Every structure is written in structure tokens, then in C-alpha cells.
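S.K.: I'd like to go over a predicted model; first the sequence, then the structure.
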Amino acid sequence: MGLIRLLILAAVVYLGWRLARRLLNASGGASGGGRDAAPRSEKMIKCRQCGVHVPEGESFRHRGLAFCSQEHQRLYLERHEL
């Protein structure tokens, strides 16, 4: 009889944990591992120095030109003297 009570208690704890996790994910309180989150879409921009495409948010800008790094920005500006 004790084993049945233990199994029922374990099932109740498990179901309560699943319910709490689902409620937190629905309210945006917890990330849940990122599986349910929609992937962010970001425009890719080509570096003027090397041609590598980088996300717009990670690019370095100068007078409308985009670069993948500050080093490439510096090299391009030295070469083209803008």
C-alpha cells in the first residue's frame, strides 16, 4: 500500500511541475530552454572590406558603409580616404 501512495505522490508532483512550467512559459516568465521561442530575423549586410555577411545589429557603420569589424572599417577608410 505504501508503494501505491508513493507513486501517486510522485505523479502529482510531476503534473504540478509540468503545469507550473507551462504557466510560466505562457506568461513569458521563463524561457523554457528556447525551444518555443520564435527565431529572430535580422537583415544581413555585406562588409565593404572582405565581403563577409554579418547581421545588421553586429555591423560597424561609417557614412552608410557597413563593416564586419572595426579593423576592417579602419583598413577600408585608410585605403579609400573618405
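M.R.: Arrived safely. Numbers count the residues shown, from 1 in each chain.
S.K.: only C-alpha atoms for contact and neighbour calcs from this point on.
M.R.: OK.
S.K.: my read: residue 42 touches residue 58, true?
M.R.: No. Assessed by C-alpha atoms under 8 Å, residue 42 is found out of contact with residue 58, at 10.1 Å.
S.K.: Included below, for side-by-side comparison, is a second structure:
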Amino acid sequence: MNLLLIRLIIFAVLFFAGLKLYRMYREWKLDREGQLEDASHQEGNQMVRCSWCQVHVPESEALREQGEWFCSSAHRDRYLQEQRPEE
């Protein structure tokens, strides 16, 4: 009877230790995947310079007109007005 109880305690300890190791592995794996995802996300977002005010903005937020980058539609309109020849 005592041997059965000892085996049961050893089994329970090994089970909980294995469960703890599995959770640690899963957390490490999720952290690693998150870091790789963050790195790939940062690489794809290039910075461009506004042709009017020279401020750098992410390419995804910038406006492009006639091959030039702009941080806002107001700066785009001002830049294009200055580029047009006076009639």
C-alpha cells in the first residue's frame, strides 16, 4: 500500500513538472514568433521625406504625387502650386 502511494506521488510530481516545462516552452516559442513578426513588420515600413517640409513620415501614411512624397494634402497642394508656371 505504501509503495502504491509513493508511486502516485512520484507520478503527480513528474506530471506537474512536465506541464510546467511545456508551458515554459510554449511561452518561449510565442515570444520568439512575436519578435520575428515585429522585425519583419519594421522592415516593410520605409520612411520617406516630404518634398515641402522635409519631415520624414512612414511610406504607408505618405501621399505620392508626380513622383514626390508629401506628409499631408495641404503640403502636396502648396508644392504643386509653386511648381506650376505662372500664366
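M.R.: Received it, and whenever you're ready, just let me know what you need. Only a predicted model underlies this, so the values are computations on that prediction, with no experimental measurement involved.
S.K.: rewinding a little: looking at residue 42 and residue 58 of structure 1, which is more packed in?
M.R.: residue 58 (13 against 10; other C-alpha atoms under 10 Å).
S.K.: The more buried one maps to what in structure 2?
M.R.: Superposed on structure 2 with TM-score structural alignment, residue 58 of structure 1 falls opposite residue 61.
S.K.: middle-most residue in structure 2, spatially?
M.R.: residue 38 (3.4 Å; C-alpha atoms, centre = their mean).
S.K.: just to revisit the earlier point, hang on, the match of residue 58 of structure 1 in a strand?
M.R.: No. With DSSP: H, G, I helix; E, B strand; the rest coil as the criterion, residue 61 of structure 2 is coil rather than part of a strand.
S.K.: Can you tell me the element residue 48 of structure 2 falls in?
M.R.: strand 47-49 (DSSP states H and E).
S.K.: Can you check which part of structure 1 that strand sits on?
M.R.: Going by TM-score structural alignment, strand 47-49 of structure 2 sits over residues 44-46 in structure 1.
S.K.: quick one: residue 43 of structure 2 from residue 34 of structure 2, how far?
M.R.: Residue 43 of structure 2 sits 14 Å away from residue 34 of structure 2, going by C-alpha to C-alpha, to the nearest Å.
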